[in-house]
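Colleague: quick one, what's the 3D model for this:
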Amino acid sequence: MTYYRPIPRTDHHHHARPEGALPLAGGWCWFDTVEVLARDAPPRLLPARDLPADVAHRLTAPRPPLSGMDMDAPRLMGILNITPDSFSDGGRHFDPATALAHARAMAQAGADILDVGGESTRPGAAPVPLDEEIARTAPVIAAIRAEIATPISIDTRKTPVADEAFRAGATLVNDVSGFTFDASLAPFASEHALPVCIMHAQGTPETMQQDPRYADVLLDVYDWLGARVEALTALGIPRGRIAVDPGIGFGKTRDHNLRLLQGVSLFHGLGCPVLLGASRKRFIGDLTGTPVASDRVPGSLAIAVMAANQGVQILRVHDVAETRAALDVWDAIRSC
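Modeller: Sure thing, here's the model as predicted:
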């Protein structure tokens, strides 16, 4: 199998953009060269004009709006963990009033969607009982929906949790298991025409960091996500309602994470919006000597700007105001 990674550019001026350059996913990046990857051959470069037609279509077609968000600029998904034990902000938003205040602050800071989760998926985390996960999430979603217009996603692996969240006003299902944990969750999303995010993880949160291994992490994750996209489209969820997430930190070593970030534009070949969640993760701490998660904002911002340069459409972040400011500066430089 051959893989094609577009090499994105963001130069705004026409003289910098050669004849034959193609738009990347109908967004703010373009490319005139792709890196051709294979498991049994060294990488090589290919002019974009020589791409197979079906590949070129997948890489260039505009992505339709997802849960009300246009995909023509990087969008911010603000993280709202309503858990006592999440790795970065566990316990901080466990009280519904605190959670609502944090949602309000993220919306005012420029979040495009709020991602509400009631089950920690940090390394070593144990599963949460169903009733408890529902009790943490659905009332908070209802309270947010009552006063904030920002779209809400439910971060869950379980259909009953997604069902209660949907009734409370959530309009996207973000599943860290890529819809492999609960066989009824994808049909539920299909039935209610809900957009979804498929994330790659190797193993479960309890075991995923013990000894993750890949033949080629970039291509292995791409193949897995591609197979999940096919499975969901077969269940009636159109490609335009599916976002893909390579799952930074979920069954990945530091080197695996870095390789996925370096090659993240490959995932545009799936024909879906790309969502990236690297905010405050442990490998940033390893790289920057910051054992405390809340000290990892600078490294998180570096990844956000790098991802925007790679055409990544959705950034899942803890620090909405800071990320919005970084992207505002990036955008001003890019489009002057």
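Colleague: going forward, measure contacts between C-alpha atoms and count neighbours the same way
Modeller: OK.
Colleague: which SSE is the residue nearest to residue 134 when sequence neighbours are not counted in?
Modeller: In space, and not counting its chain neighbours, residue 134 is closest to residue 161: 5.2 Å by CA to CA, 6 or more residues apart in numbering. When elements are assigned from DSSP states H and E, residue 161 belongs to helix 159-168.
Colleague: other residues contacting that helix?
Modeller: 130, 133-134, 137-139, 141-142, 145, 154, 156, 173, 182, 184-185, 188 (CA atoms under 8 Å, 6 or more residues apart in numbering).
Colleague: strands of the chain, start to end?
Modeller: For the chain, applying DSSP state E gives strands covering 2-6, 22-23, 30-31, 33-38, 41-47, 75-81, 113-117, 152-155, 172-175, 196-199, 242-245, 275-276, 314-317.
Colleague: mind putting those in TSV, mean neighbour count included?
Modeller: Converted to TSV, those look like this (neighbours: other CA atoms under 10 Å):
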stretch	mean neighbour count
strand 2-6	21
strand 22-23	20
strand 30-31	23
strand 33-38	19
strand 41-47	12
strand 75-81	27
strand 113-117	26
strand 152-155	28
strand 172-175	27
strand 196-199	26
strand 242-245	26
strand 275-276	26
strand 314-317	26
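Colleague: looking at these, which is nearest to residue 327?
Modeller: strand 75-81 (9.9 Å; CA to CA).
Colleague: tell me where the stretch 1-150 of the chain has helices.
Modeller: Using DSSP state H, counting those that start in this stretch, the helices of the stretch 1-150 of the chain run over residues 53-60, 96-109, 130-147.
Colleague: for the comparison step, fold the sequence that follows:
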Amino acid sequence: MCIGGIDFHWGERTYVMGIINVSPDSFSGDGVCGVKAAVEQAKRFVAEGADILDIGGESTRPGSEPVSEEQEIARVIPVVEAIHAEMNVPLSVDTYKTGVAERALEAGAHIINDIWGLKRGDEMAQIAAKMGAPLILMSNQRDEASVSIIPAVLADLELAIEKALSSGIASNKIIVDPGIGFGKTVEQNLEIIYRLGEIRRLGRPVLLGTSRKSVIGRILKVAENDRLEGTAATIAIGIAAGADIVRVHDVKAMKRVASMTDAIVRRN
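Modeller: So this is what the prediction gives:
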């Protein structure tokens, strides 16, 4: 897959996606204010080994207040434009709003990261198809705590993939994310990480987003900014199980974790 002029060879190594939050109420408290701060964070992340930057303007933490499309555009688009102007790095926009996604792609972003996996409508897929952009489809199991989680995630992602393909997205432009922390219990999250290899049945690159998630806090009984070791454990296990991309807040440390894990599990 070519993203932003850079070839990604799935299976050869793990790619690191650095998270840039431009929402002041980010669950991990790492939101940046202003374009200058976001660009500086982007430069640091790339220097530390990030392969992709994921820019988001609305918090997805439980209980957070949704923001309007206009407000999200005002937060995200100037940051996308500034980073794109200064750096040659693939940019992803983390949004479920079609207006934000379209404006971000026009401003220089390369990937749409849809946390609702087209549950809010097929227009997101149509925009990605029109712009030739890869689409990340996440499984979001809101209020399904009692389900058998792996079959549920597979069915959810299969449906999303069908919608994407029917909207004209090329088969090789789809990435899947099992959605750690979105409508799932602690045990379900742990099971997904342990059985991540089963998500590879879908034949798509797999993104794993465990960084600083509440499942780590619940197990280790630590706050959001004290979850580095727990994140590292989930990433190492996830890579061993087949993750292609890891989405992280702590790029330098997790790049090292990914490189060391790759050296063990991708020797051939």
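Colleague: work out the TM-score between the chains.
Modeller: Once superposed, the chains reach a TM-score of 0.94 (TM-score structural alignment, normalised by the length of structure 2), with 264 aligned residues with a CA RMSD of 1.5 Å.
Colleague: thinking again about what came up before, among the helices of the stretch 1-150 of structure 1, which is nearest residue 211 of structure 1?
Modeller: Nearest to residue 211 of structure 1 among the helices of the stretch 1-150 of structure 1 is helix 130-147 (28.4 Å), distances taken as CA to CA.
Colleague: relative to structure 2, which residues correspond to that closest one?
Modeller: The alignment of helix 130-147 of structure 1 onto structure 2 (TM-score structural alignment) spans residues 69-86.
Colleague: follow-up on the earlier one: possible to save the strands of structure 1 as TSV with distance to residue 55 of structure 1?
Modeller: Compiled in TSV, the strands of structure 1 are given as follows (distance: least, CA to CA, whole Å):
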stretch	distance to residue 55 of structure 1
strand 2-6	8
strand 22-23	12
strand 30-31	13
strand 33-38	11
strand 41-47	13
strand 75-81	25
strand 113-117	30
strand 152-155	30
strand 172-175	26
strand 196-199	21
strand 242-245	17
strand 275-276	20
strand 314-317	22
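Colleague: so for residue 212 of structure 1, which of these sits nearest?
Modeller: Judging those by CA to CA, what sits closest to residue 212 of structure 1 is strand 196-199, at 16.1 Å.
Colleague: helices or strands next to that closest one in the packing?
Modeller: strand 172-175, helix 217-234, strand 242-245 (3 or more CA pairs under 8 Å, 6 or more residues apart in numbering; DSSP states H and E).
Colleague: now with 10 Å?
Modeller: The contact analysis (3 or more CA pairs under 10 Å, 6 or more residues apart in numbering; DSSP states H and E) places strand 196-199 of structure 1 against strand 152-155, strand 172-175, helix 185-191, helix 217-234, strand 242-245, strand 275-276.
Colleague: redo those as TSV? Include distance to residue 72 of structure 1.
Modeller: Formatted as TSV, those follow (distance: least, CA to CA, whole Å):
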stretch	distance to residue 72 of structure 1
strand 152-155	19
strand 172-175	19
helix 185-191	24
helix 217-234	22
strand 242-245	14
strand 275-276	14
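Colleague: how about the ones you listed, which one is nearest residue 54 of structure 1?
Modeller: Of these, nearest to residue 54 of structure 1 by CA to CA is helix 217-234, at 14.9 Å.
Colleague: residue 167 of structure 1: neighbouring residues, count only.
Modeller: 12 (other CA atoms under 10 Å).
Colleague: and it, how far from residue 177 of structure 1?
Modeller: Using CA to CA, to the nearest Å, residue 167 of structure 1 is found at 22 Å from residue 177 of structure 1.
Colleague: what about whichever residue in structure 1 pairs up with residue 103 of structure 2, neighbour count?
Modeller: Under the alignment (TM-score structural alignment), residue 103 of structure 2 pairs with residue 164 in structure 1. Neighbours of residue 164 of structure 1 under the rule other CA under 10 Å: 19.
Colleague: for whichever residue in structure 2 pairs up with residue 117 of structure 1, give its distance to residue 30 of structure 2.
Modeller: Matched by TM-score structural alignment, residue 117 of structure 1 corresponds to residue 56 in structure 2. According to CA to CA, residue 56 of structure 2 stands 12 Å off from residue 30 of structure 2.
Colleague: between the helices and strands packed on strand 196-199 of structure 1, which one is closest to residue 257 of structure 1.
Modeller: helix 217-234 (8.8 Å).
Colleague: quick one: that closest one aligns where in structure 2?
Modeller: Counting by TM-score structural alignment, helix 217-234 of structure 1 sits on residues 149-166 of structure 2.
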